[in-house]
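**Q** missing the sequence, but the structure's below:
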C-alpha cells in the first residue's frame, strides 16, 4: 500500500504522506461526534504503545508530584514514523484498499494525523 505517492519519496517522511492523505478527515469531527470518540480511542492506543508512562509506587509520591511523574513523555517523530511504516506495511501485505467510510485502518491513520498535529511532529 502506498498511502502517499510521489510526494512521500520527495519529502522522505512517511508521516508527511499520511498527514497529506488523512489530516483532512479531522475536519469531519464537527459533523460526526462518534468519529471523535473512535479516533480518540485509536490515538490513545497508539500513544500508549509508543509513549510509556513513568511508573512508581503510589506511596513514594507526594500529591503535587503525581501529575508530573505519571504524565506521559513527549511523543517522538521517529517512534511514530516507525509505527506508521510497520502499520502501512501490514496494510500493503493484506492488499488493503481504503473504503469510502471508516474502517479500523482509516481510523488508526486518522488518529496518527491527530497525534502528528497534537505533538507538532512535522515542524522543524
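**A** Thanks, I have it. A quick note: this is a predicted structure, and the numbers were derived from the prediction, not measured.

**Q** CA only for contacts and neighbour counts going forward, please
**A** OK.

**Q** mind checking the SS state of the most centrally placed residue in the chain?
**A** Nearest to the centroid of the C-alpha atoms of the chain, with distances taken as Cα atoms, centre = their mean, sits residue 112, at 2.2 Å. State at residue 112, reduced to three classes by DSSP: H, G, I helix; E, B strand; the rest coil: helix.

**Q** this is the other structure I want to compare:
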C-alpha cells in the first residue's frame, strides 16, 4: 500500500483514493459485499461516536496497525479491506469528502 508524504493530514481522502472508490463501485453489483461492508459500518457506529474527527482518528490508528502487519491491499474482501471500505462509505454518506478541505 502506498503512503505518500502527508497522507495522514487527510486520511479519509487518502483512504477513498487508495481503496474506497474502487471498492464502493463494486457494492451495487455485489450484494454479499455490501452486506459485509454494512456489518463493518454497524461495528464502527457501535465502537466510536462517528464524526469527521473521530472517524479520521480511528482510520489513522487502524492504518498504523495495518502498516505494522505489512498488510497490502490486494482487492480481496479481507477484514482490512472491508473495514476501510466501511470507513469510506461512512465518510461519503456523511459528506466528509464533499469539499476540498482535508478530511
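**A** That came in fine, so what should we check first? Please read these numbers as outputs of a predicted model, since none were measured by experiment.

**Q** picking that back up, in the second structure, what sits opposite the residue nearest to the centre of the first structure in the alignment?
**A** Taking TM-score structural alignment as the alignment basis, one finds that residue 112 of the first structure is matched in the second structure by residue 87.

**Q** pretty sure its match contacts residue 59?
**A** Yes. Using Cα atoms under 8 Å, residue 87 of the second structure makes contact with residue 59 at a distance of 7.5 Å.

**Q** what are the ranges of the helices in the first structure?
**A** All helices of the first structure, identified by DSSP state H, fall at 6-11, 14-22, 33-50, 63-70, 77-93, 104-118.

**Q** from memory residue 34 of the second structure sits against residue 27, does it?
**A** Yes. Taking contact to mean Cα under 8 Å, the distance of 5.1 Å between residue 34 of the second structure and residue 27 places them in contact.

**Q** what about those two, which has more around it?
**A** residue 34 (19 against 16; other Cα atoms under 10 Å).

**Q** ok, the aligned residue in the first structure for the more buried one to residue 91 of the first structure distance?
**A** For residue 34 of the second structure, the aligned position in the first structure is residue 36, judged by TM-score structural alignment. Between residue 36 of the first structure and residue 91 of the first structure the distance, using Cα to Cα, to the nearest Å, works out to 23 Å.

**Q** cool, and residue 40 of the first structure?
**A** Between residue 40 of the first structure and residue 91 of the first structure the distance, using Cα to Cα, works out to 21 Å.
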